[in-house]
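Novice: Sequence first, then the predicted structure:
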Amino acid sequence: MFEAPGLEPLPVSSAIDRAVFTRDYARPRRPVLIRGAVAHWGALARWTPSFFREHFGDRPVRVEGRSLSFGELVDAIEASTPSQPAPYLHNHYIYHHLPEVVADIEPLPEIWHGNLLQHARFPHAGLLPDGKIGLFLGGDGASFPVLHRDTFHTHAFVTQVYGTKSVWLYGPDQTKRVYPKPEVPTHSRIEHPHDPDLNTYPDFAEVRGYTGTLTPGDTLFIPAWWWHTTYMPETSISVSVNYVDATNRWAFLADIWRERDGRRPLRKVATIAKIAALAWR
């Protein structure tokens, strides 16, 4: 597995209260891996591949363009290998698709509180992101489909529930070295950072960033505009959520202003006004 000389171990902390988190990580936009952040979650004891097969085996799920049942997906994940990885389920929204397990991930960590995207009056529409909590389920050899940075300058929290997950993060100052796609500037042309084609992308050999491994109970904070991706060295279950608060709301609103549909300027202004009114309450 490729490890660039400039990659450092992720900064690691134990439990952090919200004030310290905001001061030391969110505001300066520094990533951090928080060990044991969700030690209180029932999901840590309950969620296994067998759990999802037993309780939701017949429930349909769409993954990588295929329609499967949860049971079929779990069977594929248990047979997954690095050379033939199973389909990787990502952003399968728990509150919508699996409301029966919501109690297993409550209460949410304190540092997740105050998410503007989860406000009851936030105007979710069109391209706007939301604060839904997504389920990620993959087997040995699976990886997120693209090295990317999240749109609209949202922060993200990735929390590991079962198994382990390898992560790579690169700051905004490394953008040229990760070769953004001209047509999709939030996506990299490098498909597999853990096994890159350095003949095609030679500058990636000089990339600087962080790498680490999430274990059950850990939460990774990914600051706005940081490039990131993941790889599963074994069966992995995790959840993720995007986040906007006072530390990134200006950039979030600026992105919406630039990227929302310009053919309906009055609607765009109205949407931004609604969000701004919530952000500055």
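Specialist: It's in.
Novice: from here on, contacts and neighbour counts on C-alpha atoms
Specialist: Will do.
Novice: Pull out the buried positions in the biggest helix by length in the chain.
Specialist: Assignment by DSSP state H gives helix 265-279 as the longest helix of the chain. For helix 265-279, a neighbour-count test (16 or more other C-alpha atoms under 10 Å) marks K268, T271, I272, I275, A279 as buried.
Novice: ok, the residues you listed vs G42, which is closest?
Specialist: Here the nearest of these to G42, counting by C-alpha to C-alpha, is A279; it sits at 32.0 Å.
Novice: What's the separation between the closest one and E110?
Specialist: 19 Å (C-alpha to C-alpha, to the nearest Å).
Novice: Take this one as well and set it beside the first:
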Amino acid sequence: MSLTKSSPNNHNSSNSSVDKPMKMVDKFVSELQQLDVKLWIEGDRLRYKAPKETLTPDLLAQMKDRKEEILSFLIQSNPNNASSHESLIAQPEYTTVEKVAKLSYKEFVNSYLNPLHPVVITDAIQDWKALSTWTPEFFKKNYGSKEVTVDAQRYQLRNFIDLVLASNEDKPCSYLKDTDIPGLFPELLADIEPMLLYSQYNWLLSPMLYIPAADPVKQRNAFLELLIAGQGTKFPILHFDYWHLHAFIMQVYGEKEFTLFSPVQTEYLYPVDVSSNRSLIPDIHQPDLEQFPLFAKATPIKVIVKPGETIFVPSGWWHTTRMLTPSIAVTMNCLTNSNWDKFSQDLTRDLVNSFTSFKNHQGKLTILESNIYSYLDNLGKLLVSLDPN
């Protein structure tokens, strides 16, 4: 579609047919903006952020039906960015992470999940028994003889808990993570029920998503994991979650500070490589700006998550944490239609890279990549059709 408007002396029927729908979509976008709905583009997806209860079912249906029109309009309205859908259009102003309560699942989907906006939900796990029972002393007393691996070192849990309780800003302990609760502490699953409302339609748990080469990672990320650390401990890496998965972190004991960066900040965060979800910056709290000068342009968003609170970290959002007290949390990853495209791209890349026998046959690799992506595209459509959302 041309970026040049027709003149009065050159107003043929073709140009009229172009201008009319553009004016219609312009009016629709203006109406959305008057409702404080922010629109932007990420990849080839239309993203949005709106105040609660602003987007009625009718408006959502119109946005879905007119997605391609809106995308074209946003690109044409920003000609400097027209060559790339990766460029952000009408960037939403993310300066804080909201804390909300009594959030319905529908409100969560419309205001946070689909627009990829982080949020802290203050009452999502209010009925968990763990809130009144899980403490460092609880794990030391009841599971002290359990062996856990922390930073490639084996500990009896009682000895690691001693390190947690002695940890401080000057001498922080290591971070217990990647610990599968169903595998190591199956009897504790009853303490963390009911299931988190906002993760109820998690495609990672669908038996239809069975890909043998990827299943170990899928299974580890789909289930609940235990996180334990002491005061002053920091998560070791600034990252976003593997395969662009969403993350829910449920804080059970203690307080934890999250530092987040929007995906549009990526150019300032020094990813290991173009497809990496990890930053080269070893400590964002004490960055070496001579080595990483662009980091000075990054805009962090900080929020303290307290016991009983749950933070939703959307796909592609960079984050890391710092313990303000001894801390116990539970985490899980989530896959829905909102992050399926990025997930498919990441998984396709990793699967193609795993076929070392094709490395010297670019043609075979191209066909393989096309077949995998086509399979995932069709699988995504099937999962969408089965999703009640």
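Specialist: Cool, got the structure. Note that the structure is a prediction, hence the values are computed from the model and not measured.
Novice: what's next to the longest helix of the first structure, contact-wise?
Specialist: Applying C-alpha atoms under 8 Å, 6 or more residues apart in numbering, the contact partners of helix 265-279 of the first structure are 116, 121-123, 245-246, 249, 253, 256-257, 260-262.
Novice: Ok, stretch 171-184 of the second structure next?
Specialist: With C-alpha under 8 Å, 6+ apart as the criterion, stretch 171-184 of the second structure contacts 148-151, 163-164, 167, 188-189, 220, 223-235.
Novice: What range does stretch 162-169 of the first structure cover in the second structure?
Specialist: Mapped onto the second structure using TM-score structural alignment, stretch 162-169 of the first structure spans residues 253-260.
Novice: For the stretch 151-300 of the second structure, which segments are assigned as strands?
Specialist: For the stretch 151-300 of the second structure, applying DSSP state E, counting those that start in this stretch gives strands covering 153-156, 176-180, 225-229, 246-253, 256-261.
Novice: Of those strands, give the one that comes closest to E267 of the second structure.
Specialist: E267 of the second structure sits nearest to strand 256-261 of all these, at 11.0 Å, using C-alpha to C-alpha.
Novice: Show me what the closest one is packed against.
Specialist: Counting contacts by 3 or more C-alpha pairs under 8 Å, 6 or more residues apart in numbering; DSSP states H and E, strand 256-261 of the second structure is packed against strand 301-305, strand 318-323.
Novice: Reformat those strands as JSON lines; add distance to Q251 of the second structure and mean neighbour count.
Specialist: Listed next are those as JSON lines, based on distance: least, C-alpha to C-alpha, whole Å; neighbours: other C-alpha atoms under 10 Å:
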{"stretch": "strand 301-305", "distance to Q251 of the second structure": "7", "mean neighbour count": "18"}
{"stretch": "strand 318-323", "distance to Q251 of the second structure": "11", "mean neighbour count": "22"}
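Novice: Looking at the ones you listed, which is nearest to N114 of the second structure?
Specialist: Minimum separation from N114 of the second structure across those (C-alpha to C-alpha) falls at strand 318-323, 17.3 Å.
Novice: how far is the closest one from where the chain is centred?
Specialist: Distance of strand 318-323 of the second structure from its chain centroid, counting by C-alpha atoms, centre = their mean, to the nearest Å, is 14 Å.
Novice: what does the match of stretch 162-169 of the first structure contact?
Specialist: With C-alpha under 8 Å, 6+ apart as the test, stretch 253-260 of the second structure has contacts from 131, 134-135, 300-308, 317-329.
Novice: so how far is V274 of the second structure from the equivalent of T219 of the first structure over in the second structure?
Specialist: The alignment partner of T219 of the first structure in the second structure, by TM-score structural alignment, is T310. Separation of T310 of the second structure from V274 of the second structure (C-alpha to C-alpha): 30 Å.
Novice: before we move on, the earlier item: which among the contacts of stretch 171-184 of the second structure end up buried?
Specialist: Buried among the contacts of stretch 171-184 of the second structure by 16+ other C-alpha under 10 Å: 148-150, 163-164, 167, 223-235.
Novice: Out of those, which sit inside helices?
Specialist: The helices, defined by DSSP H, take in L163, V164 from these.
Novice: What's the end-to-end length of stretch 129-149 of the second structure?
Specialist: Chord length of stretch 129-149 of the second structure, first to last residue, is 26 Å (C-alpha to C-alpha).
Novice: buried set for that stretch?
Specialist: Buried residues in stretch 129-149 of the second structure, counted by 16+ other C-alpha under 10 Å: K129, A130, L131, W134, T135, P136, F139, K140, G144, V148, T149.
Novice: I'd guessed the last one sits against F160; true?
Specialist: The reference is to T149 of the second structure. No - look at T149 of the second structure against F160 with C-alpha atoms under 8 Å: they stay out of range, at 9.7 Å.
Novice: Show me what I301 of the second structure lines up with in the first structure.
Specialist: Looks like I301 of the second structure aligns to Y210 there (TM-score structural alignment).
Novice: coming back round to it: what about the nearest residue to the match of T219 of the first structure once chain neighbours are set aside, neighbour count?
Specialist: Excluding the flanking residues, the one nearest T310 of the second structure by C-alpha to C-alpha, 6 or more residues apart in numbering is M250, at 4.4 Å. Residues contacting M250 of the second structure under the criterion other C-alpha atoms under 10 Å number 28.
Novice: Next, the contact list for M250 of the second structure, please.
Specialist: Contacts of M250 of the second structure (C-alpha under 8 Å, 6+ apart): I125, G308, E309, T310, I311, A329, V330, T331.
Novice: let's see 6 Å
Specialist: T310, A329, V330 (C-alpha atoms under 6 Å, 6 or more residues apart in numbering).
Novice: So which of those sit within strands?
Specialist: T310, A329, V330 (DSSP state E).
Novice: about what we covered before: among T310 and V274 of the second structure, which residue is more densely surrounded?
Specialist: Using other C-alpha under 10 Å, the more surrounded residue of T310 of the second structure and V274 is T310, with 25 against 9.
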